[in-house]
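# after the sequence you'll find the predicted model.
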Amino acid sequence: MGIKLINIGFGNIVSANRIIAIVSPESAPIKRMIQEARDDGILIDATYGRRTRAVIITDSDHIILSAVQPETVAQRLNSKSSEKIDLN
């Protein structure tokens, strides 16, 4: 079994197996989720100071902020060229 890794921008990589959703940060409920995650210490900001364009929700309840468009992250998730590491 291999682990598929997805580049979420600026050299940051996330395990594709852990991603539940990739959403836009525009709506009020998502903004509340981001603030609650920040308060709880489970927010990972991978934007390098740039505007947040995608919010990645993981199965461990971590929220990851990315400066890459959600569509781009989704394309990378579905791409065959994504980094795959074999654990055997």
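Sure thing, it's come through.
# from now on I want contacts and neighbour counts done on CA atoms only, so please keep to that.
Will do.
# tell me the SS of residue 75?
helix (DSSP: H, G, I helix; E, B strand; the rest coil).
# and it, how far from residue 22?
From residue 75 over to residue 22 the distance is 11 Å, taken as C-alpha to C-alpha, to the nearest Å.
# more neighbours, the two?
Neighbour totals were compared for residue 75 and residue 22, and residue 22 leads with 20 against 12 (other C-alpha atoms under 10 Å).
# which non-adjacent residue is nearest the more buried one?
residue 56 (4.6 Å; C-alpha to C-alpha, 6 or more residues apart in numbering).
# and that neighbour, how many neighbours does it have?
22.
# which strands or helices does the helix or strand where it lies pack on?
Residue 56 is located in strand 54-58, with elements delineated by DSSP states H and E. Judged by 3 or more C-alpha pairs under 8 Å, 6 or more residues apart in numbering; DSSP states H and E, the packing partners of strand 54-58 are strand 19-23, strand 63-66.
# another one to put next to it:
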Amino acid sequence: MDIKLINIGFGNIVAANRVVAIVSPESAPIKRIVSDARERGQLVDATYGRRTRAVMITDSGHIILSAIQPETVANRFVAQKEFAAEA
């Protein structure tokens, strides 16, 4: 199994094959998911104190916060897949 790594901002990297969803943090259900993950100790805050713009949900139940837009993160996933297909 080949692990693909994606930059989520400020030098932070996640394993692309473990991410299930990339969502915006504005809705109440997502805020609840983030709060619950914080209580469980499964929250990874990669915002460096900046505003949270993307919330990534992993297959292990961990929640990752990023300060870059969800569209930007998704584009990096797509670009990584296209680059892998060419290689």
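Perfect, thanks for sending it. From a predicted model like this one, the values you see are computed outputs, not experimental measurements.
# follow-up on the earlier one: what's the mean deviation for the strand holding residue 56 of the first structure versus the second structure?
Strand 54-58 of the first structure, aligned to the second structure and superposed, deviates on average by 0.1 Å (mean C-alpha distance after the TM-score superposition for the first structure).
# what does that strand contact?
With contacts defined as C-alpha atoms under 8 Å, 6 or more residues apart in numbering, strand 54-58 of the first structure is touched by 18-25, 63-70.
# list the buried residues for stretch 10-20 of the second structure?
14, 16, 18, 19 (16 or more other C-alpha atoms under 10 Å).
# which strands and helices sit next to the top strand by length along the first structure?
Secondary structure assigned by DSSP state E gives strand 2-9 as the longest strand of the first structure. Applying 3+ C-alpha pairs under 8 Å, 6+ apart, one finds that strand 2-9 of the first structure contacts strand 12-15, helix 70-78, strand 83-86.
# quick one: the first one to the second structure mean distance?
It stands for strand 12-15 of the first structure. Mean deviation for strand 12-15 of the first structure: 0.3 Å (mean C-alpha distance after the TM-score superposition for the first structure).
# got the contact list for that strand?
With C-alpha under 8 Å, 6+ apart, strand 12-15 of the first structure has contacts from 3, 4, 5, 6, 7, 8, 46.
# and the second one, how close does it get to residue 30 of the first structure?
This points to residue 4 of the first structure. In terms of C-alpha to C-alpha, residue 4 of the first structure sits 26 Å off from residue 30 of the first structure.
# just give me the residue right at the centre of the second structure.
Taking C-alpha atoms, centre = their mean, the centroid of the second structure lies closest to residue 56, which sits 3.2 Å from it.
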